Structure formats: C-alpha cells, structure tokens
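[1] I need the structure of the sequence given here:
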Amino acid sequence: MTVKVDFKRVNEGYRAKHGEFRILRLPVTQYLMIDGQGDPNIVPAYTQALETIYPVAYKLKFASKNDGRDYVVPPLEGLWWAEDMASFTTRRDKNKWYWTLMLMVPEWHNAQDVENAIQVAQSKRNLPCADQLRLDTLDEGQSVQTLHLGAYDDEGPVLQQMHENFIPGHGLQPTGKHHEIYLGDPRKVASSKLRTILRQPVISL
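    Here you go, the predicted structure:
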C-alpha cells in the first residue's frame, strides 16, 4: 500500500508556535512559483495565479501517486516585499506590494514533470498564468519564524516585533524576502482562526 507523505508533519519548516520566535536552518527547497504585484484582494493577477498553480500542483501529485509516491499537496506559501518594507510591516500599503505565490514540490519531481502537469491541466481547463508558472528553488538557510493567529491584516505588530526586537536582539540581520505559509483556508475558516507561519531569512552579524 502506498504511504501518503504529509510534509506539514515531516518538514521542520512547517512547524511554529504562536508567541514564540524560533531560529532554524532550512534546506534548499523547490517550488512552483508565479510572480505578481499589487493588492491581492483587488488585482486579478492574484486570483489568476491561484487558478493556475493549484491545478498543476494536483496533476503533479496524481502523477506521483500513479508512480507509487503519494503525498498531500503542501500549503500555499508566499514571498512578499516592497521597495520600502514599511509599506508591508507597518503601513500595510498593499498597492505597493510585490509577491511570489508558491507551492512546494517534492524533490523527486523535475522540470519535465512540471511541464507534463501543465499540459495535462491545460487540457482540462484554462490556466490564465501558465506562461508565468515556473519550477524554481529557494535557499533561505538560517531563518526566524513564528505562528500568527488571526487575520492577515493583523500581522503588522508581530512583524514589527520580529524585525525590530527579536532579529537585532539576537545579533541577526534580515536578508531575502518575507515568507508566509498559509495553514488555513480563508474561504473556509473565520479570519480570527487563520494560522499563518511568518518567516524571515536572516544572517548573523
């Protein structure tokens, strides 16, 4: 019988506690990625990215299951940044945000597998961002992360504490992009009960 792997249970990067900042070292990981810009609640590109990345991720999963390696499709993730990071951490000016939507891809998949999954998914439905979807790696290394409980718009104070207190207080400096991992589905869960891992890659001073 094929054992289904749940990466949320076996990967250290998917573990975090509310109210606790934790330093960990992450391995190089590959993802399906789509880039975009602007307020995710408004710009069509964000919805189109979701409408593209999920079908391809599930076609990859089904192809892998047919080959004897089943797994749970990992949670949606995102990289977020702005030319002035205060637009993200404090002012929350979403029109100035840049983002990369991501879904983790197990290491046994390769670029040809992704291309095959895109073709199969496109034969079933329109993928509005198929030409923008890519398989790429992320090497974050040493990072700080915590678990945020509640609405996405309430992340600001937690991010301030991370960037202004914990990171410099431990002799660290931010590097790379702010990373979020969405453990709850906002379509099914009240905003007050959403669970989001907030991560920041860092280097030692």
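[2] drop to CA atoms for contacts and neighbour counts, all remaining ones
    Fine.
[3] you'd agree Leu183 is up against Arg195?
    Yes. Look at Leu183 against Arg195 with Cα atoms under 8 Å: they come within range, at 5.3 Å.
[4] higher neighbour count, those two?
    Counted by other Cα atoms under 10 Å, Leu183 and Arg195 do not tie: Arg195 has more neighbours, with 21 against 17.
[5] state the number of residues packed around the nearest residue to that one once chain neighbours are set aside.
    Of all residues not flanking Arg195 in the chain, Leu149 sits nearest, at 4.9 Å (Cα to Cα, 6 or more residues apart in numbering). Applying other Cα under 10 Å, we find 19 residues neighbouring Leu149.
[6] tell me how far Leu149 lies from Gly184.
    Remark: distance between Leu149 and Gly184 (Cα to Cα, to the nearest Å) = 10 Å.
[7] ok, now Asp67?
    Asp67 sits at a distance of 29 Å from Gly184 (criterion: Cα to Cα).
[8] who's more crowded, those two?
    Using other Cα under 10 Å as the criterion, Asp67 and Gly184 rank with Gly184 on top: 17 against 10.
[9] one more, for comparison:
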Amino acid sequence: MKYEWRKQDKNLYLSKSKPEVIDVPAMNYFMIDGKGNPNDPSFSDYIEALYSLSYAVRMSYKSEIVPEGYYEYTVFPLEGIWDLAEEARDKEFLDKNKLIYTLMIRQPEFVTEKLARDIIERVKIKKSNKLLDKVKFNSIHEGLCVQMMHIGSYDDEPKSFRIMEEYCMANGLIRKEKTHREIYISDFRKTQPEKLKTVLRFKVTI
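    Modelled structure (predicted):
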C-alpha cells in the first residue's frame, strides 16, 4: 500500500487551526542552509535542489539496483527552520535580508546515508544546480513541540505565533528557542496568499 503522509501522518502535517502539543519523532531529511530574503529569485534554486533529490529517491525503484526496503510513497512537503541574524533580532521590523534558514524535505526510512550520497552524485550529473554540493542528509529529533495550522499570508504568521505563545503560558509550557519550523502544505506558486496552509511549530519544555 502506498505511504501517504496526508493519511498516515496527519498529526504531523495536518494540524488544527489552534495550538496543540505534539511529540515529534526523529526523521531523516535532505537539507540545505541559506540566508537572505526568501523573495529573492535565487531562493527557488534551494527548493529545486531539494525536490530534484527527493524525486530521484522516489523514482529510484526504476534504477538497476532498487534500494533495500523500498516502498511506494508520496514525496513529503517542503519544510524550513527559520531564524534571524543576531544584529536584526532587536529591530522593530522584520528585515528579511537578515533571515537565516535551513530548508529540508523528509525522506522515507529506507534512505540510508550511502543511498543519500549516491542520489546526490547521480542528480549532480543530470542537474547544473550548484547548490546540490551544499545539501546534507541528517536526522532531526524535535521532541516536544507546540504547533498549529496557519491559514493565510506568511507575513501574517506573527498573529499565529502570539496565539501559540499565549497557549504555552496558559498550559505551563516554555518555548525553548526563538527558531521555528514551517511546513508548507500549500504550493505558494499556485495558491492565493489568503488561502495558504502552513504548519507552524516550535520546541517547548515543561
């Protein structure tokens, strides 16, 4: 049976439009670090690098050597961990040119470090994207988090973060760090800003 993240992992990707606590397990990702304004044209090169690798894994069953444990699945959504450069954190407005980010796409359990390296080398032969050299394959274990579904423009996310932080205060939870994760359920290239669906998540402690 095909693995569908929208069905098997609803708790991770289809959260409610109000805050909830979730324990996020360790998962493997192709990831790439960057900085600057995500509205710059070059930002799409980061996304293209990750998707080219992810779809290469998805189609690897057609290669001469099928990966051990391969199963059919839907490619996972794009995610990002976002932060600000130190000098921009105390400003009254968000300077997007000072953003620091790690973009990533989750990979299924059968992807090993060796397979990931092989996939990167194969794609580099076919694609001219120089950012492929910056892609890493790592595991991340977020653990206890608060998350909610934000519906609307990315610029309106602070409203949802305020709701999440109020939820933490009311439930004895402490936000561990200012960085946060975004999971892009909608395709921003095809969706009106007011209809975008983005899971917002940050780590907490009791």
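[10] so what's the aligned residue in the second structure for the residue nearest to Arg195 of the first structure up against?
    In the second structure, the residue matched to Leu149 of the first structure (TM-score structural alignment) is Ile151. Residues near Ile151 of the second structure by Cα atoms under 8 Å, 6 or more residues apart in numbering: 17, 194-198.
[11] derive a ChimeraX selection command for the buried subset of those.
    For the buried members of the contacts of Ile151 of the second structure, the matching ChimeraX selection, counting by 16 or more other Cα atoms under 10 Å, is:
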select :196,197,198
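[12] looking at the first structure, which of the contacts of Ile151 of the second structure hold up?
    With both residues aligned by TM-score structural alignment, their matches' Cα atoms under 8 Å, the contacts of the contacts of Ile151 of the second structure that the first structure also has are 17, 194-198.
[13] which among the residues you listed gets closest to Asp90 of the second structure?
    Thr198 (25.4 Å; Cα to Cα).
[14] please identify the helix or strand for Val146 of the second structure.
    According to DSSP states H and E, Val146 of the second structure maps onto strand 136-151.
[15] how far is the helix or strand following that strand from where the chain is centred?
    Per DSSP H and E, the first helix or strand lying C-terminal to strand 136-151 of the second structure is helix 157-170. Mean C-alpha position of helix 157-170 of the second structure versus that of the full chain (Cα atoms, centre = their mean, to the nearest Å) differs by 20 Å.
[16] Phe21 of the first structure matches what in the second structure?
    The equivalent of Phe21 of the first structure in the second structure is Pro19 (alignment by TM-score structural alignment).
[17] my guess is its match contacts Gln147. True?
    Yes. Between Pro19 of the second structure and Gln147 there is a contact under Cα under 8 Å: 5.5 Å.
[18] okay, those two: which has more neighbours?
    Comparing Pro19 of the second structure with Gln147 by other Cα under 10 Å, the one with more neighbours is Gln147, at 28 against 22.
[19] residues touching the more buried one, list them.
    Residues counted as contacts of Gln147 of the second structure (Cα under 8 Å, 6+ apart) are 15, 19-22, 164, 199-202.
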